[in-house]
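*Asks:* turn this into a model:
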Amino acid sequence: MLDIANIVMQESAANGPAISGPAAAALAVGLAAAGAGYAERGIGAAAVGAIAEDDSLFTQGLILTVLPETLVILALVVVFIVG
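*Replies:* Below you'll find the model as predicted:
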C-alpha cells in the first residue's frame, strides 16, 4: 500500500493532479452512496422491527430510512455545481 501511495505522490508532483475531475466526482458520489447504504442497513432493520411492533411508527420509520439518501442527493448537487 505504501508503494502505491508513493507512486501516486510522484505522479501528482510531476504531472498535476493524481485523479481527474470527473473521476473525483464519480468517486465522491460513489462513496456517498456506499455510506448511505451502510447507514440504511441498520436503520431499515430497526424501522421494520419497530413497524412490526406498532403500525403507528410507519411514518417515522420511513423518514429515518430515507434520510441517509439525502447524502447522495447532496453529493450529486455538489458535483453539478462544481463541475
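*Asks:* when you work out contacts or count neighbours from here on, use the C-alpha atoms and nothing else.
*Replies:* Will do.
*Asks:* what's the spacing between the residue nearest in space to the middle of the chain and residue 64?
*Replies:* Residue closest to the mean C-alpha point of the chain, counted by Cα atoms, centre = their mean, is residue 32 at 1.2 Å. In this view, residue 32 and residue 64 are 17 Å apart by Cα to Cα, to the nearest Å.
*Asks:* another for comparison:
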Amino acid sequence: MDLNILSGAIMIAFAALGAAIGNSNLFGKYIEGITRQPEARGVLFGQSMILFGLVEALPIIGIALGILLLFGVIGG
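*Replies:* Take a look at the predicted model:
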C-alpha cells in the first residue's frame, strides 16, 4: 500500500513538472516568434494553442493514473 502512495505521488509530480517545462518552452518560442515576425501573430497563436492542447494531454493522463494509484484503484 505504501508503494502505491509513493508511486502515485511521484507520477503526479513528474506529470506536473513535464507540463510546466513543456508549456514554458512552447510559450517562450511563441513570444520569440512574435518578436521576430509580428505579422504572423495570428498563425502562431493558432498553432501554439493546438500544441498547448497536445502538451497538456499527456500530463492529464499521468495525473489521472497517479490519482488512481493513490487511492488504490490500480496497482494491487
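*Asks:* what does the residue nearest to the centre of the first structure correspond to in the second structure?
*Replies:* Taking TM-score structural alignment for the superposition, residue 32 of the first structure sits opposite residue 15 in the second structure.
*Asks:* what sits against the residue nearest to the residue nearest to the centre of the first structure when sequence neighbours are not counted?
*Replies:* Of all residues not flanking residue 32 of the first structure in the chain, residue 72 sits nearest, at 5.4 Å (Cα to Cα, 6 or more residues apart in numbering). By Cα atoms under 8 Å, 6 or more residues apart in numbering, residue 72 of the first structure lies in contact with 29, 32-33, 36.
*Asks:* kindly report the same for residue 22 of the first structure.
*Replies:* Here residue 22 of the first structure is in contact with residue 83 (criterion: Cα under 8 Å, 6+ apart).
*Asks:* look up how far residue 36 of the first structure lies from residue 30 of the first structure.
*Replies:* 10 Å.
*Asks:* and those two? Which one has more around it.
*Replies:* residue 36 (19 against 15; other Cα atoms under 10 Å).
*Asks:* tell me the counterpart of the residue nearest to residue 32 of the first structure in the second structure.
*Replies:* Counting by TM-score structural alignment, residue 72 of the first structure lines up with residue 59 in the second structure.
*Asks:* please identify the helix or strand for its match.
*Replies:* helix 41-70 (DSSP states H and E).
*Asks:* now that helix, how far from the centre of its chain.
*Replies:* Computed by Cα atoms, centre = their mean, to the nearest Å, the chain-centroid distance of helix 41-70 of the second structure equals 5 Å.
*Asks:* good, wrapping up.
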